[in-house]
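Engineer: 3D, please:
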Amino acid sequence: MTPVSYFPHQNNHMYVEGIAISDIAKQIQTPFYCYSSTAIETNYQDYQRAFSTQDALICYAVKANSNQAVLATLAKLGSGADVVSMGEIRRAITAGIPANKIVYSGVAKTLEEISYALSLDILQFNVESEPELALISKVATSLNKTAAIAFRINPDVCAQTHAKISTGNAENKFGVPISKARLAYKQAAALPGIKVQGVDVHIGSQLTSLAPFAEAYKRIAELVIDLRSDGHDISVVDVGGGLGITYLDEIIPSKQTYADMVTAQLSHLNCKIIIEPGRSLLGNAGILVSSVVFVKTGEERQFLMLDAGMNDLIRPSMYEAYHQIIAVDKSSNVLKTYDVVGPVCETGDTFAKAREVHQSDAGDLIAIMSSGAYGAVMSSSYNTRLLVPEVMVKGNEFAIVRKRPSYEDIIKQDITPSWL
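Structural biologist: Modelled structure (predicted):
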């Protein structure tokens, strides 16, 4: 789906499902995140259909957007969860995702986190290193538990994506090098409290080509055959996530084409397939709605100054990410070129430079598209700015699914020591 597919303009006004964005903004002060429940459901069901002929489990990557309403929406559809912290496990369980559908990834799992996951009997630990394996074995033994594990294998495949979200190259911090995999599995099989059951791979995020996936999965398939010849009962292949979305004009393979490629590379193994989509479920299902505070004319350019900042959506500052920026009301037929910036006291608080937007004035609404993933979940209260609320829409109804805190809520988190 394109960024505007779920947020179309009708009679020059932007809608989400059956509600005009401007009507929501009359009741909720900007900035706020807005999600389409139907978009989330549709994206998930596309994966379900694509993998319907395989023994597959879709485990949503919670880090993309961990709002309870999002997780509950997916839980009702039967989704599992890919988590990277104890907090995300707790969020998934609270939202109704059963522990036997949770896979636990992450490079630095602590003793406390491992203990908690074991107490719930989660589906699988995706193990990132030999020291982590040793700790899981120690904790599992002390609790008289058995941990089902898969090593995350680093296949040394370039994902052809942004360097900061590429995870499958040899120099990345993630996983066990494929050249050392057989030795790692041999060590795992010899440890108490460990059940070797799978192989895991995840090479990066926002991939727009299937070629890196295919190369990685080919190498993983060869590894599974080798591991089975070594005596390991490999019954699960976790293929990770990473399928991209359209932010501007990227052409993304369909979920069905992706599933067909997975089948071609892995079906001969007769393994259960775990898929961990995040961005491709949530990215284009959400937007950040902001208001113009000022239009400022500088020496060389005009600035569209918004009430949303980099603390609300950090992707443009952190990743140089492109997000379409669209006027909620397109009644003006005049396009103007603006630098679109926020109120944070940082030069990096810039959403776009030299971007054409419908002519806007103070008070006009602006939508920053494709913000459903890695938006609210990465936000902060930098500059003591209030975290923005999140809204979910279903048909002709909307609900606040995370409220805006007060300044008192933020300040009272600090504790003044007795000597002051």
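Engineer: hey, let's count contacts and neighbours off CA atoms from now on
Structural biologist: OK.
Engineer: Val262: what's it in contact with?
Structural biologist: Val262 sits next to 214, 217 when contact means CA atoms under 8 Å, 6 or more residues apart in numbering.
Engineer: ok, now how distant is the spatially closest residue to Leu288 that is not a sequence neighbour from Ala399?
Structural biologist: Excluding its sequence neighbours, the residue lying closest to Leu288 (CA to CA, 6 or more residues apart in numbering) is Tyr33, at 4.5 Å. According to CA to CA, to the nearest Å, Tyr33 stands 11 Å off from Ala399.
Engineer: how about Ile273?
Structural biologist: Ile273 sits at a distance of 35 Å from Ala399 (criterion: CA to CA).
Engineer: those two: which has the busier surroundings?
Structural biologist: Neighbours were tallied for Ile273 and for Ala399 using other CA atoms under 10 Å; the higher tally belongs to Ile273 (23 against 14).
Engineer: sequence B follows; please return its structure for comparison with A:
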Amino acid sequence: MSGAAPTVPEPFDWSSPQAAARRRRRYAADRRLRIYGLVSVLVAVGLLGILIASLVVGGYSAFVQTHIAVEFTADPENVPAGDPTSGNYRAVITNAVQQLFPELESRSELRTAGDILSKGTANMVRNHVVANPELVGRSFTLEVPASDPFDQLNKGVIDRNLPEDRRRVSDFEIGLFESLEARGLVSTLFNWALFVNSDSRFPELAGLAGALVGSFYALLVCFLVSFPVGIAAAIYLEEFAPKNRWTDLVEVNINNLAAVPSIVFGLLGLAVFIQLFGLPRSAPLVGGLVLSLMTLPTMIIVTRAALKSIPPSVREAALGIGASRHEVILHHVLPLALPGILTGTIIGLAQALGETAPLLLIGMNAFLTTPPGGVMDPATALPTQIFIWADSPERGFVSRTSAAILVLLGFLIVMNAIAIHLRQRFERRW
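Structural biologist: Just a heads-up that it's a prediction; the model follows:
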């Protein structure tokens, strides 16, 4: 049966105006895509720059502190030579204020002048005399922090030109402070107290030492729990577990747990570790256990991805020379996957360092004036300390909140930089 011959399409003329128009459209689409990507990157960098700039502008003043050089006299009538800890240091402070302002006579004026010094001056003088008992009966000079209103005044946060009823310090107090400045007794020094002191109700004395120690203990517990458990679980699921519906269910649950809000893990820790097991509230042990529950899914996923990246030829070569299954894993696969595992571990710990909600639920937001001595002592952490300071009404805590955020960001940047360094140094290309 004969039929019509098939029609052969004419070849497309790539030099025609239609082809040129199509090329121009494709090139224009490529340029738009590149522009969209560049604009997105610039917007992200700009927003990050605005965030960092706002934190620096708001928190840089907390890294310096106004100090006043005051001469104290440890009079034996107020400070017994045999027991300097029981001395009347308030009288020592009052006598020092009278020496600073001999023109003041009334008790109310002296009390107002004494408010220029920090409320912790008496403790600082007592600690200095106790550490140096030979000072009893002698005079010595200490640079003590100024109280928060005068620290803000010296830093320019409080405008001296405002009307008196619109600022925290009166004209009389400003006059007293300016007389100290004229005598060269006021200095602005680096605020080491921000790092060596624990929390305080007075902004000029508040520091992050307790929060730093508490975060260290919590991360230590988190690492000791999540690192071995996460690696062991990932090795079993990736290398030994049979592929059936039960392992599929476990994998789905692990992936889902990685997306669960952190506050849910805080509720779990509150119900299990504190109410069921009776562990103490506010302890870094509980905080570390809660953070380990939160980081375990991420660590398992990262470890499995690192194990999958090892070529099958490594396993086959090891099995071919007589290695057993566990020798292949422990001696060949795991060492080659370790850079990726360490990178995921550090990133997981960095995520745990910045978590606030689960730590608030287990009580790691207590007001503590001393660092914890162990994992069972009450403690706070960097994120919860930031939360506490942000909720404080004193104006001095505003800058310290931004400074604490900068410190936290610094730790996160360092941990991520370590993760990048480990990956670049030990990563194998196949």
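Engineer: can you calculate the TM-score here?
Structural biologist: In this superposition the chains share a TM-score of 0.21, using TM-score structural alignment, normalised by the length of the first structure; 151 aligned residues with a CA RMSD of 7.3 Å.
Engineer: so what does the helix or strand that Tyr185 of the first structure is a member of touch, helix or strand wise?
Structural biologist: Taking DSSP states H and E as the definition, one finds Tyr185 of the first structure inside helix 181-189. Using 3 or more CA pairs under 8 Å, 6 or more residues apart in numbering; DSSP states H and E, the elements in contact with helix 181-189 of the first structure are strand 147-154, strand 194-200, helix 211-229.
Engineer: rerun that using 7 Å as the cut-off
Structural biologist: The criterion is 3 or more CA pairs under 7 Å, 6 or more residues apart in numbering; DSSP states H and E, and the helices and strands that helix 181-189 of the first structure contacts are strand 194-200.
Engineer: burial measure for the residue nearest to Leu288 of the first structure, as a count.
Structural biologist: Close neighbours of Tyr33 of the first structure, defined as other CA under 10 Å, add up to 26.
Engineer: downstream of the strand or helix carrying it, the next helix or strand is which one?
Structural biologist: Using DSSP H and E, Tyr33 of the first structure maps to strand 32-36. Next along the chain after strand 32-36 of the first structure, taking DSSP H and E as the criterion, comes helix 37-50.
Engineer: which helices and strands sit right next to the strand or helix carrying Phe150 of the second structure?
Structural biologist: In this assignment (DSSP H and E), Phe150 of the second structure forms part of helix 148-154. With contacts defined as 3+ CA pairs under 7 Å, 6+ apart, the secondary structure elements packing on helix 148-154 of the second structure are strand 64-73.
Engineer: by contact count, what packs against the strand it packs on?
Structural biologist: Counting by 3+ CA pairs under 7 Å, 6+ apart, the packing neighbours recorded for strand 64-73 of the second structure are helix 89-100, strand 139-145, helix 148-154, strand 186-190.
Engineer: of all those, which one comes closest to Arg22 of the second structure?
Structural biologist: When those are compared for distance to Arg22 of the second structure using CA to CA, the nearest one is strand 186-190, at 64.9 Å.
Engineer: now the angle between strand 139-145 and that closest one, please.
Structural biologist: Using axes from the mean of the first three to the mean of the last three CA atoms, to 10 degrees, the direction of strand 186-190 of the second structure lies 60 degrees away from that of strand 139-145.
Engineer: pull out the buried residues from strand 186-190 of the second structure.
Structural biologist: For strand 186-190 of the second structure, the neighbour count (16 or more other CA atoms under 10 Å) marks 186-187 as buried.
Engineer: tell me which element Met124 of the second structure falls in.
Structural biologist: Per DSSP H and E, Met124 of the second structure falls inside helix 121-131.
Engineer: and Val391 of the first structure, by the same measure?
Structural biologist: For Val391 of the first structure, the host element (DSSP H and E) is strand 390-394.
Engineer: can you tell me which helices and strands that strand packs against?
Structural biologist: strand 32-36, helix 37-50, strand 397-402.
Engineer: at 6 Å instead, please
Structural biologist: The helices and strands touching strand 390-394 of the first structure, judged by 3 or more CA pairs under 6 Å, 6 or more residues apart in numbering; DSSP states H and E, are strand 32-36, strand 397-402.
Engineer: report the buried residues of the helix or strand following the last one.
Structural biologist: Going down the chain from strand 397-402 of the first structure, the next helix or strand is helix 407-411, by DSSP H and E. Neighbour-count burial for helix 407-411 of the first structure, counted by 16+ other CA under 10 Å, picks out no residue.
Engineer: which residues touch helix 407-411 of the first structure?
Structural biologist: Outside helix 407-411 of the first structure, no residue is within contact range by CA atoms under 6 Å, 6 or more residues apart in numbering.
Engineer: and the helices in the stretch 51-200 of the first structure?
Structural biologist: Counting by DSSP state H, counting those that start in this stretch, the stretch 51-200 of the first structure has these helices, from start to end: 68-76, 86-94, 111-120, 130-142, 181-189.
Engineer: try the stretch 101-250 of the second structure
Structural biologist: Taking DSSP H, counting those that start in this stretch as the criterion, the stretch 101-250 of the second structure carries its helices at 107-114, 121-131, 148-154, 171-182, 193-196, 209-235, 245-257.
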